[in-house]
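J.: dropping a prediction and its sequence here:
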Amino acid sequence: MNTVDGDSAIQVLLLIGAFTLIPAGLFCLTGFTRILIVLGFIRTAIGTPTAPPNQVLVGIALFLTLFVMAPTFTQIKETAWDPLEAGRINTAQAVRRAEEPLRQFMFEQTRTKDLALFVRLSRTREQPRTRADIPTTVLIPAFIVSELKTAFQIGFMIFLPFLVIDLIVASTLMSMGMIMLPPVFISLPFKILLFVLVDGWALITDSLVRSFN
């Protein structure tokens, strides 16, 4: 009886430890990082550092991530969680089955160049010939680097139209001799107006979701 209680306590501790890794998994194994960085670029490009607040951006990024990852999570539930709950497989088998859909998602979003970089840095004795030969510990950092690169590329495209507005306003104020007037006071309303007129949030959301396909 004491042995059973001890095993149960160990399982509870392992479960609690697994829950603490959920935020790290959200950042490193899904599209959350890309989405949050792009949303931050939007706020910076418009010139409103506190609107929307950080809590709102994180909330938007979280639910967009759930939307993007829904097919992957559904596959994990059907192939790993449901059989485990029914007692057809053990925990180790469930973990291996849950790993495959995540690996497939990360492979689709990871650049070959980044993957080759971390394969080379891992210094494995045998070079992997297929995706199955690449360990997850190599795939995850390659995926993170690819996500950062993609996010900054999207952010650069977002900055361009707002940069043009800033340049036009600054040049106009200089030509009028209004040097003491900060250009941001004039350009900010125009940037907000442009973003609203082109339905910026819908465009950005559409681009972000499509970037994962």
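T.: Nice, I can see it.

J.: going by C-alpha atoms from here, please, whenever you check contacts or count neighbours.
T.: Will do.

J.: tell me the secondary structure of Thr50, please.
T.: Following DSSP: H, G, I helix; E, B strand; the rest coil, Thr50 is assigned to coil.

J.: next, count neighbours for it.
T.: Counted with other C-alpha atoms under 10 Å, residues neighbouring Thr50 total 9.

J.: the closest residue to it other than its chain neighbours: which element?
T.: Distances taken as C-alpha to C-alpha, 6 or more residues apart in numbering place Arg43 nearest to Thr50, at 7.9 Å, with adjacent residues excluded. According to DSSP states H and E, Arg43 maps onto helix 32-46.

J.: can you spell out which helices and strands pack onto that helix?
T.: helix 54-76, helix 136-175, helix 183-197 (3 or more C-alpha pairs under 8 Å, 6 or more residues apart in numbering; DSSP states H and E).

J.: that helix vs helix 183-197, what angle?
T.: Orientation check (axes from the mean of the first three to the mean of the last three C-alpha atoms, to 10 degrees): helix 32-46 against helix 183-197 gives 120 degrees.

J.: take the one below as the second:
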Amino acid sequence: MTCKRHHLTLLLLPLLILFAVVCAAIFTATDAHALGLPTITFGVEDANTPQQVSNALQVLFVLTIVSVAPAILLMTTCFTRIVIVLGFVRQAMGTQNMPPTQIILGLSLFLSFFVMSPTLTKINEEALQPYMNEQIDQTAALEKAIAPMRDFMFSQVREEELTLLTEITMKSEPTDQKDVPTMTLIPAFMLSELKRAFQMGFLIYIPFLVIDMIVASILMSMGMMMLPPVIISMPFKLLLFVLVDGWSLVVGSLIKSFGP
């Protein structure tokens, strides 16, 4: 009980500190003007010049990008395949919520950063840093940032899915990768990732399914039909997974699947 209270205190402490900071900022807001300190204000003002309208639209655009950033991560990176395969591993072992969902998502996120590191490095060198140094404008930076992502998606997309989407969205058949719009490439890439992830999940399920069938047959032959086979087979699944170093095999296969 004491341990639970200690953990609860650790969780509530950051919230209490944040609440105290907000309260202090509210109560001292009037004194900030007297002392000449900078303050932060929120409000809506009339836009009288094109520059003010442009700034407001840029802020709205940034807020929109931040809100849909998780979806962008899912659509244009390797995160989809990794998280689905790791979810299949957990379901195949029948360990319910072990490892927890937070662990699966965290591992998938870091593996995604590992796989995407060459692409992200290229974006940083060719688009972000020149834009931060005011060498290129926003339009050029966006074009240079999209190009490495398109190269990655083209290296992983399957021809069948890309042909399906281009036939639906385009009037003429593209002759080059540059002719394929990004909005057509992204769903084709997503379909390819889903297909590969389910193929890998099927292969992962096979050895665990064999163990379930063997245990069920033995229990039925012994007349223990009322005993759930999952209770007996789970320790053998865990033992098999540990003996073959399952996590290393799964993670290694996932990373190698994104190779050229």
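T.: That came through, no problem. Treat the numbers as computed from the prediction; the structure is a model and nothing was measured.

J.: mind checking the TM-score on these two?
T.: Once superposed, chain against chain, the TM-score is 0.96 (TM-score structural alignment, normalised by the length of the first structure); 212 aligned residues with a C-alpha RMSD of 1.2 Å.

J.: mean distance between the helix holding Arg43 of the first structure and the second structure after superposition?
T.: Mean deviation of helix 32-46 of the first structure relative to the second structure after superposition (mean C-alpha distance after the TM-score superposition for the first structure): 0.4 Å.

J.: against the second structure, where does that helix fall?
T.: With TM-score structural alignment applied, helix 32-46 of the first structure matches the range 79-93 in the second structure.

J.: how about stretch 198-206 of the first structure?
T.: Stretch 198-206 of the first structure maps onto residues 244-252 of the second structure, going by TM-score structural alignment.

J.: list the contacts of that stretch.
T.: Residues from elsewhere that reach stretch 244-252 of the second structure, judged by C-alpha atoms under 8 Å, 6 or more residues apart in numbering: Leu86, Phe241.

J.: do the same with stretch 174-183 of the second structure
T.: With C-alpha under 8 Å, 6+ apart, stretch 174-183 of the second structure has contacts from Arg150, Thr166.

J.: how long is it end to end?
T.: Terminal residues of stretch 174-183 of the second structure are spaced 14 Å apart (C-alpha to C-alpha, to the nearest Å).

J.: so where is it in the first structure?
T.: Using TM-score structural alignment, stretch 174-183 of the second structure lines up with residues 128-137 of the first structure.

J.: closest one to Leu39 of the first structure among the helices and strands packed on helix 32-46 of the first structure?
T.: Among these, helix 54-76 comes nearest to Leu39 of the first structure, with 6.6 Å by C-alpha to C-alpha.

J.: mean shift of the closest one relative to the second structure?
T.: Looks like 0.6 Å for helix 54-76 of the first structure (mean C-alpha distance after the TM-score superposition for the first structure).

J.: now do that helix and helix 32-46, the angle between them.
T.: 150 degrees.

J.: now do helix 54-76 of the first structure: distance to the chain's middle.
T.: In this view, helix 54-76 of the first structure has its centroid 9 Å away from the chain centroid, taken as C-alpha atoms, centre = their mean, to the nearest Å.

J.: for that helix, name the packing helices and strands.
T.: helix 32-46, helix 91-109.
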